[in-house]
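A.B. asks: the following block contains a protein sequence and its predicted model.
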Amino acid sequence: MIPVCQLLLILYVGFVGADSESPSNVSSLSYNYTTSNDSQTIVGAQAILNGFRFCVRRCDGRPRTCYFKLNVQLYSVLGGACRNCAFGTPSDCMRPQCITANGWYRGLITVNRQLPAPPIQVCRGDRIIADVENAMPDATVTIHWHGIRQKGYQYYDGVPYVTQCPIQPGTTFRYNFVVDEAGTFFYHSHTGLQKMDGVSGALIVRDVYDSQSHFYDDDRPDHVMFISDWTNRPAVEYLPGFNHPDISQIPDTFLINGKGMHWANNRSIDLPLAEFMVSRGQRYRFRLIGGTCMSCAVAIRFQGHRVLAITADGNLKFVPRLVDTVILNSADRFDVILEANQYIGTYFIFAESIQERCNGVRQVALLKYQGSNAYVRLPPPTPSRNLGIEFNAVESRCDGSNSNKICIGHLQGLTDAPAIGNQYYAFLFIGFDFYMFDDEDLYSPGTYQHYDEPFMGRRVKALVNNISFTFPPSNMLTQFNEIPRQNLCNSQCYSSNIQKSCSCTNFYNLPFNTVVNVIIYDNGDRVGIPHPYHLHGFNFHVLEQGVFPSTDPQNKQLMLNRMMHQLNNDNVNLRSRPQRDTISVPPLGYVLTRFYTDNPGYWLLHCHFAYHLEAGMAAVFRVGDQSLLPPVPENFPRCGNFLPPP
């Protein structure tokens, strides 16, 4: 029998002005520059560029310091700013601070009264200074910069009680870091379910030189497509869930850049839709961001157009693939090239769920050619269920039997995975599952166990290696020695012989500057869903992706044991492997990953479905020791229990 978790350490021997010329290797970008006085903000005694106004630019190799003020507050869909938007005055829907979403009145949480949060677009090498003001009356918040490794800036990863204390109501926390990697990222709250209610937005980092610029003519700032799932009531109302057959943790719709159609009584009501302009004959880079949080993957299709997929998760390149459909699971990001080669007109962009249990959730946006005056008839036509060539086919077995379903493991990356050779290495199994409560256990008087009820009658807590993760009361990165021992998982929780799951702070020690093999696998025994696993602080190579041929525990363990030995002996394909920071584990399947621990700190590994993280599907990798970390910032907030003697 393979223990559910084990760790093996084995030793074998700037801005371009009017008089400047853009570099010939940079495609054209369309920007609205500003030189007005409000392009600067006073921070302390220093004038710093207003990042929203002055840092969206053609990169020239001259880094800037870009300041962003992010005000987080409670707000409402179709509130007072929208005036008569909902009553037949479409122009009111476009007023400043009007949020329409899908036209259902509900509360939400906004950053600067925008949905999604305002896009941050900078250049590689820029310093981001982001002041997050918590204007909510009764909730804390943190901001995670998804995909940014934060190497050298570990205190700004934005995970509550792992890298910082939560930002209290009425206070401001300053994130201060340099972005040293280009690509498509995003930022979101890592506190509770806030990202589901609006605290999530695009983070785009461009570079002076892009080795893939020959694929496109234009990389427009407004060609960022942020896809979010949306419910007609606040997300927290679905936690822990309802004991009702008609209410489950399934979105009511998708939103594209915060906009969508309103459906009521089988008819649509006109609301603004997201629009993307193109000129015939040009090739455009579109940046697709899977800002979804629930377990319904979304298929993106451009009516009448195929797209060329070129990068994943930031700027992790692979040999491009021409596809009909791009599947986005939670936290996926893919950059694609669209050639505007059709007749001048207006085309639909379809976003639709691919799983039957998601009840056909869908949304549309518009792809408009310059010169098109075509009237768009709504509701849109029902798209064909034939998805053609699917990129990131998360529901596939990934065994190559269907050439129309491209999994990440099928891609040819542009870098080799690191070999172990005669070096130290570490190995981890990460098996995830759910523990199903019986009512006598869950509702026993005097016990208050956290649980989730995704649909009626299934009351569970989520597990990683038979442990349901709970956050400690103090920040692991700066106050680890102050965390009460009873909060940390004890040795029995890591034993393969333990019968009942633990609920505690689950972490694994990994040595610094070491090759690490991690097998992430679905340890369930019933039809599953593709779980998206995100690792903070690192990019990893995907060595293999597949599905277990049997759910029999003994057969599964034999296969895991064989894969472990293959990994540890470099008996796997390391050549040209794709890289990710988030990977979907196929239903009842596995992913073999490898990365190099060159980034010390405390890094969260977790399922990116928001309710699964809240239910405990997470663990922390502690890489290296405190001596490898930069100094703790002066006056860095502290937190913990207050338990004086009675």
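C.D. replies: Structure received.
A.B. asks: can we go C-alpha only for contacts and neighbour counts from here?
C.D. replies: Fine.
A.B. asks: OK, contacts around the residue nearest to residue 460 when sequence neighbours are not counted?
C.D. replies: Sequence neighbours aside, residue 436 is the residue nearest to residue 460 in space, at 4.5 Å (criterion: C-alpha to C-alpha, 6 or more residues apart in numbering). Counting by C-alpha atoms under 8 Å, 6 or more residues apart in numbering, residue 436 makes contact with 458-461.
A.B. asks: and the residues you listed, which is closest to residue 448?
C.D. replies: Closest approach to residue 448 among those (C-alpha to C-alpha): residue 461, at 12.5 Å.
A.B. asks: so what's that closest one up against?
C.D. replies: Counting by C-alpha under 8 Å, 6+ apart, residue 461 has contacts 434-437, 450-452, 468, 615-616.
A.B. asks: and these, which two are furthest apart?
C.D. replies: Maximum distance among the contacts of residue 461 (C-alpha to C-alpha): 14.1 Å, for 437 and 616.
A.B. asks: show me which of the two is the more surrounded one.
C.D. replies: residue 616 (28 against 17; other C-alpha atoms under 10 Å).
A.B. asks: one more to weigh against that first structure:
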Amino acid sequence: MIQVCQHDVVIVDVENRLPGQETAIHWHGMTQRGSPYMDGVPMVTQCPIHSNSRFQYTFKATNPGTHFYHAHAVTQHAGGVFGPLLVKQPLQDDPHADLYEFDLEEHVVILSSLVPSTLIVDLNLQENFTKPKSRFRSHAHFMVNPGYKYKFRVINAISSDCPVLFSIDSHQVTIVEKDGAPVQSQDITKLVILPGERYDLVLNADKEVAVYNMRVKGYHFCQHIHQEALLIYDGAESLKEEIPLAGGKDSSIFHKSCKDFLACIPELKGKPTVESKKELHLRSEIPNFMFYMAYDFTIVNDFDGRVNFRYVLEGVPYYPSYLSINSNSLRVPQFSNISFLYPSSPILSQAYDVTSETLCGTDNNGNPVCTVYTESGFCE
């Protein structure tokens, strides 16, 4: 876990000791204003870090909140090269500081997966607080004292396309931040978290002194996997059976319309911060320009390696930084019918070394104009 204060300068030396593998570290959530070359995307913002080489990342932690770092190669990410990156701010700058008493590092919940069959709920610095009785030690566990309110920082660090459903038995939680940005508080009972998303939740430890299940279940494409952790009230002796909550809301991003019982994530409203109020004169409620980009997937059925995505996993080429859950097909993300291949040189730092033949665009009708097409007929 990396913890810094807002506006600190973060310096990280990454030494690659992976034999025969390149790597790069992405700082997920950092805006990298003034330091775009430190974003950690190989062949886009930097050359990859070769085996037995070292690279120093230096950037300013300008935006507070819950973030995380991870290797930008999906196999390394899935293998454990990731961790929380917390950027703290003074309490007087937190618009939700009055909603909780404690913001503890042992209440960082980071979700990971050994793609695609197992789900892991991890707890950082688990040895730093008193453990309960031995029968609970096989689970990740989170201690609270009755009568207090705690901020929990939940990170979906799963490297594959795996949304999860997060809930705590018998408890509602309050959403106060999403991806490091304060939002108007919203009480919910269950939360759908997509890969890369982070939520700050406030939990009121006002229930019966007991042990409660914290449940994480794969959703949508990976609904067959699940895992539990434990929320343990200090002094608890037994596991509390699940009690369905009356009222409350579920979070949803997959429903076409938002009903009264759903807290629709796209409709969460931001909450002004001290710094945003200072910059209010620079902002307008009406944008000067609006751009719309179509995002969808191309399905490559019966994938046999004919499409060279310039990314190799155990000898088989895959779409870069992406693994398909379905072994018989490959889902390739596209913007405006144009997918992505790594360029021959980092496009940010060595743009003049990237030949125009490898770049795709659109004609006046919005159709892709590319020099290379796959046998499946979509634009690379």
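C.D. replies: All right, it came through fine. Small disclaimer: the values here were computed from a predicted structure and weren't measured.
A.B. asks: returning to what we had before: is it possible to export the contacts of residue 461 of structure 1 to JSON lines including secondary structure and distance to residue 9 of structure 1?
C.D. replies: As requested, these are exported to JSON lines (DSSP: H, G, I helix; E, B strand; the rest coil; distance: C-alpha to C-alpha, whole Å):
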{"residue": "434", "secondary structure": "strand", "distance to residue 9 of structure 1": "29"}
{"residue": "435", "secondary structure": "strand", "distance to residue 9 of structure 1": "30"}
{"residue": "436", "secondary structure": "strand", "distance to residue 9 of structure 1": "34"}
{"residue": "437", "secondary structure": "coil", "distance to residue 9 of structure 1": "36"}
{"residue": "450", "secondary structure": "coil", "distance to residue 9 of structure 1": "34"}
{"residue": "451", "secondary structure": "coil", "distance to residue 9 of structure 1": "35"}
{"residue": "452", "secondary structure": "strand", "distance to residue 9 of structure 1": "36"}
{"residue": "468", "secondary structure": "strand", "distance to residue 9 of structure 1": "25"}
{"residue": "615", "secondary structure": "coil", "distance to residue 9 of structure 1": "31"}
{"residue": "616", "secondary structure": "coil", "distance to residue 9 of structure 1": "27"}
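A.B. asks: in PyMOL, how would I select the buried members of the residues you listed?
C.D. replies: Buried members of the contacts of residue 461 of structure 1, defined by 16 or more other C-alpha atoms under 10 Å, are picked up in PyMOL with:
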select buried, resi 434+435+436+437+450+451+452+468+615+616
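A.B. asks: could you export the contacts of residue 461 of structure 1 as TSV, including distance to residue 231 of structure 1?
C.D. replies: What follows is the contacts of residue 461 of structure 1, written out as TSV (distance: C-alpha to C-alpha, whole Å):
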residue	distance to residue 231 of structure 1
434	24
435	26
436	26
437	27
450	23
451	21
452	17
468	26
615	19
616	22
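A.B. asks: re the thing from before, structure 2: which residue goes with the residue nearest to residue 460 of structure 1?
C.D. replies: Using TM-score structural alignment, the partner of residue 436 of structure 1 in structure 2 is residue 300.
A.B. asks: cool, residue 195 of structure 1 as well?
C.D. replies: By TM-score structural alignment, residue 195 of structure 1 lines up with residue 77.
A.B. asks: what's the spacing between the residue lying closest to that match once chain neighbours are set aside and residue 336 of structure 2?
C.D. replies: Distance criterion C-alpha to C-alpha, 6+ apart; nearest residue to residue 77 of structure 2, sequence neighbours excluded, is residue 71 at 5.0 Å. Here residue 71 of structure 2 is placed at a distance of 27 Å from residue 336 of structure 2 (C-alpha to C-alpha, to the nearest Å).
A.B. asks: now do residue 223 of structure 2
C.D. replies: Residue 223 of structure 2 is 29 Å from residue 336 of structure 2, by C-alpha to C-alpha.
A.B. asks: out of these two, which sits in the busier spot?
C.D. replies: For residue 223 of structure 2 versus residue 336, the count of surrounding residues by other C-alpha under 10 Å is larger for residue 336: 17 against 13.
A.B. asks: distance of whichever residue in structure 1 pairs up with that one from residue 344 of structure 1?
C.D. replies: Counting by TM-score structural alignment, residue 336 of structure 2 corresponds to residue 465 in structure 1. Plainly put, residue 465 of structure 1 is 55 Å away from residue 344 of structure 1 if you go by C-alpha to C-alpha.
A.B. asks: since that was my last question, I'll sign off now.
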